[in-house]
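# Dropping a prediction and its sequence here:
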Amino acid sequence: MCVCIPTYQERESLPRTLSAVLAAVPEAHVLVIDDASPDGTGALADRIAATDPRVHVLHRPGKAGLGPAYVQGFRWALDAGYEVVAQMDADGSHRAEDLPGLLARLATADVVLGSRWVPGGSVRDWPRRREVLSRTANRYVQVALGLPIGDATGGFRAFRRQALQSLDLGSVQSQGYCFQIDVARQAWSRGLRVAEVPIVFADREFGQSKMNGRIIREALFRVGAWSLASLRPARGEARPVRGRSPVLLRRRVPA
């Protein structure tokens, strides 16, 4: 399996994250996708990779957004032949000890989402306003898209190879965290088995959050556009059923 970890200015947190992932899942490989971080994150990743064959580094020419970084990383992992591909943040917010639980859930699911907002999930050291923003954003996605997923904006996930191949990665235009919503809605609309497992999300210890107003505006715009498009379904297309349990979800698609 391969864990894709995009980085930009994560020099302080990256060594700890890599060490934790490889300790939690020793058989895993990790792909660091660095957007030419000015703080030398990419060079540091190269030095770590030189001493551990499980670590790989993909260098991108500049900061071009989270979505494109993940798309490029996913394609690299698929081309390399990995049967399971996971994704997580480099800043320590996603706990490596939760990764085995996500991987185990793939036994009965195609896509597994680490969720802060299902029973058993939680956040730690977050200001109240940030929690309200995340809960509100996810509720907006549920209502606007009819997407019965508790945490569609989270970035801690695992995919079966066939599931990732079935997604239209070329159509993903989201630059920021809206990428997570885009992939979740594609998985649901294609009838994949989407499961959520609870995780503990901790606030980062190093560096600064990449969240900003532009990223929020992108999400609002794209979710609104997808919602409007869903009002004009193709003939025979199945619609999601609102209010279904977010623990294991599968949209029924006509044969």
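Structure received.
# C-alpha only now, for contacts and for neighbours.
Noted.
# And what about A86, helix, strand or coil?
strand (DSSP: H, G, I helix; E, B strand; the rest coil).
# what about the closest residue to it other than its chain neighbours, how many neighbours?
Nearest non-adjacent residue to A86, counting by CA to CA, 6 or more residues apart in numbering: A158, 4.0 Å away. By other CA atoms under 10 Å, the residues close to A158 number 30.
# OK, contacts around A158?
V84, V85, A86, Q87, L102, L103, L106, V111, V112, L113 (CA atoms under 8 Å, 6 or more residues apart in numbering).
# so how far is L228 from it?
29 Å (CA to CA, to the nearest Å).
# Could I get the full set of helices for the stretch 1-150 of the chain?
14-24, 41-51, 66-79, 99-105, 128-145 (DSSP state H, counting those that start in this stretch).
# one step back: can you add neighbour count and distance to L31 and give the contacts of A158 back as a markdown table?
Formatted as a markdown table, the contacts of A158 follow (neighbours: other CA atoms under 10 Å; distance: CA to CA, whole Å):
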| residue | neighbour count | distance to L31 |
| --- | --- | --- |
| V84 | 22 | 13 |
| V85 | 26 | 10 |
| A86 | 27 | 10 |
| Q87 | 23 | 9 |
| L102 | 25 | 18 |
| L103 | 21 | 17 |
| L106 | 18 | 20 |
| V111 | 30 | 19 |
| V112 | 27 | 19 |
| L113 | 29 | 19 |
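# All the strands of this structure, residue numbers only.
2-7, 29-34, 55-59, 84-87, 111-115, 122-124, 157-160, 194-198, 200-202, 248-249 (DSSP state E).
# another structure for you, compare them:
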Amino acid sequence: MLSPSAVVVALTLASSAFAGIFVTSPTQTISFTGGQPANITWQEDNTTPLLADFGLSKVSIYAGNSAQQTSLQLISASTDVSNPLFLSFTPDASIGPNAAQYFIRFESLSLKDATDPTIPALAFSHVFTMSGMTGVFNAEVQSQIDGQSTAPIGGTAAAAANTAANTAANTAANTAANTTPAPAGSSKTASTTGSASKTGKAAAASGSSAAVPTFAASSSKMWLGIATTVFGAVMGAALL
């Protein structure tokens, strides 16, 4: 078993890394119990890479966010995901507390990501609940979990960026529409009546490997850019 702080992984965005393995257990509604036998099951999702291409894979329990993740328990160092379509193991109760913050990660031992050959092809379960646990998350793991507010599990970084960009555009349009035209000949512009809306956390998708952690490089820069876009759009509309 790997200790909670043994492996911390930060990977770049890989759009094709999540295809191939559709995890049917665990899911958002199927949980595991520490110290009790459990089965991980999956199926072909008929998208590339196929299970046969994914091949031998390392399977582990992880926690974290879409940008940084920590391996908590190695389940199998080498499993052929194409046959059979299940893996039996016993979750180690000491790897963390009772929480809905765990997910299974598959890492191909041979196949590389189609968009970045420096990283392996990856697939994930949905975030799921572990009960009967006796451990705690260390400060590093808890910090990664807390980071889901800006790098959400269950929603891609790209989707979050698109949501924020759309919000910025809608805010600018609504602000401009609600601006009272200044009287003819006046150099002043009346104050706007609309207010900028806040972008909420990306909604988590239902349980499948299509709704899993996404890896994003320099996520802090991305969100700073989004915030700057929103602020600029609002201020620009206000000065019209």
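Thanks, I have the structure now. Being a predicted model, the structure only gives us computed values, none of them experimental.
# Would you pull the TM-score for this pair?
Once superposed, chain against chain, the TM-score is 0.30 (TM-score structural alignment, normalised by the length of structure 2); 122 aligned residues with a CA RMSD of 5.9 Å.
# So in structure 2, which strand runs the longest?
Ranking each strand of structure 2 by length (DSSP E) puts strand 99-112 first.
# what angle sits between the stretch of helix or strand N39 of structure 2 belongs to and strand 99-112?
Taking DSSP states H and E as the criterion, the element that holds N39 of structure 2 is strand 38-44. Using axes from the mean of the first three to the mean of the last three CA atoms, to 10 degrees, the inter-axis angle of strand 38-44 of structure 2 relative to strand 99-112 is 50 degrees.
# Tell me the spacing between the residue nearest to A86 of structure 1 and L164 of structure 1.
Taking CA to CA, one finds A158 of structure 1 at 9 Å from L164 of structure 1.
# what do you get for A229 of structure 1?
From A229 of structure 1 to L164 of structure 1 the distance is 23 Å (CA to CA).
# who's more crowded, these two?
L164 (21 against 11).
# Kindly compare burial across the strands of structure 1 and name the winner.
Stretch with highest mean neighbour count among these: strand 111-115 (a mean of 29; mean count of other CA atoms under 10 Å).
# Mind giving me the packing neighbours of that one?
In terms of contacts (3 or more CA pairs under 8 Å, 6 or more residues apart in numbering; DSSP states H and E), strand 111-115 of structure 1 is packed against helix 99-105, strand 157-160, strand 194-198.
# Identify whichever of those lies nearest to V71 of structure 1.
Closest approach to V71 of structure 1 among those is made by strand 157-160 (13.3 Å; CA to CA).
# What count of nearby residues applies to A187 of structure 1?
A187 of structure 1, neighbours per other CA under 10 Å, totals 22.
# Was I right to think it contacts I181?
No: counting by CA atoms under 8 Å, A187 of structure 1 sits too far from I181 to count as a contact (9.9 Å).
# now the residue nearest to A86 of structure 1: how far from T17 of structure 1?
Counting by CA to CA, the gap from A158 of structure 1 to T17 of structure 1 is 17 Å.
# How about C2 of structure 1?
From C2 of structure 1 to T17 of structure 1 the distance is 14 Å (CA to CA).
# Likewise for G42 of structure 1?
Taken as CA to CA, the span from G42 of structure 1 to T17 of structure 1 is 14 Å.
# between the helix or strand harbouring V23 of structure 2 and strand 99-112, how many degrees?
Using DSSP H and E, V23 of structure 2 maps to strand 21-25. Relative orientation of strand 21-25 of structure 2 versus strand 99-112 (the same axes, to 10 degrees): 150 degrees.
# C-terminal to strand 21-25 of structure 2, what's the next element?
That would be, after strand 21-25 of structure 2 and using DSSP H and E, strand 32-33.
# Which elements pack onto that next one?
Strand 32-33 of structure 2 packs on strand 128-131, going by 3+ CA pairs under 8 Å, 6+ apart.
# What are the buried residues along the strand it packs on?
In terms of neighbour count (16 or more other CA atoms under 10 Å), strand 128-131 of structure 2 has its buried residues at F128, T129, M130, S131.
# Which of the residues you listed sits closest to S108 of structure 2?
Distances from S108 of structure 2 to the buried residues of strand 128-131 of structure 2, taken by CA to CA, are shortest for F128, at 21.6 Å.
# separation between the closest one and A161 of structure 2?
25 Å.
# will you turn the buried residues of strand 128-131 of structure 2 into CSV that also has distance to A100 of structure 2?
Listed next are those as CSV, based on distance: CA to CA, whole Å:
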residue, distance to A100 of structure 2
F128, 5
T129, 4
M130, 6
S131, 9
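# which parts of stretch 29-49 of structure 1 are buried?
So stretch 29-49 of structure 1, judged by 16+ other CA under 10 Å, has buried residues 29-37, 41-46, 48-49.
# Over to that stretch now: how far is its first residue from its last?
Note: stretch 29-49 of structure 1 ends 11 Å apart using CA to CA.
# Ok, stretch 56-70 of structure 2 next?
Stretch 56-70 of structure 2 end-to-end distance (CA to CA) = 21 Å.
# Do I have it right that Q87 of structure 1 meets V21?
No: the pair formed by Q87 of structure 1 and V21 falls short of the contact definition of CA under 8 Å, at 11.2 Å.
# before we move on, back to that, just checking, what packs against the strand holding N39 of structure 2?
Looks like strand 38-44 of structure 2 contacts strand 21-25, strand 86-89 (3+ CA pairs under 8 Å, 6+ apart).
# Following the chain onward from it, which element is next?
Assigned by DSSP H and E, the successor of strand 38-44 of structure 2 is helix 51-54.
# what packs against that next one?
Using 3+ CA pairs under 8 Å, 6+ apart: helix 51-54 of structure 2 touches strand 99-112.
# tell me the angle of the next helix or strand after the strand it packs on relative to strand 21-25?
Using DSSP H and E, the helix or strand that follows strand 99-112 of structure 2 in sequence is strand 120-124. Interaxial angle of strand 120-124 of structure 2 relative to strand 21-25 (the same axes, to 10 degrees): 30 degrees.
# Flag every buried residue along strand 120-124 of structure 2.
For strand 120-124 of structure 2, using 16+ other CA under 10 Å, the buried residues are P120, A121, L122, A123, F124.
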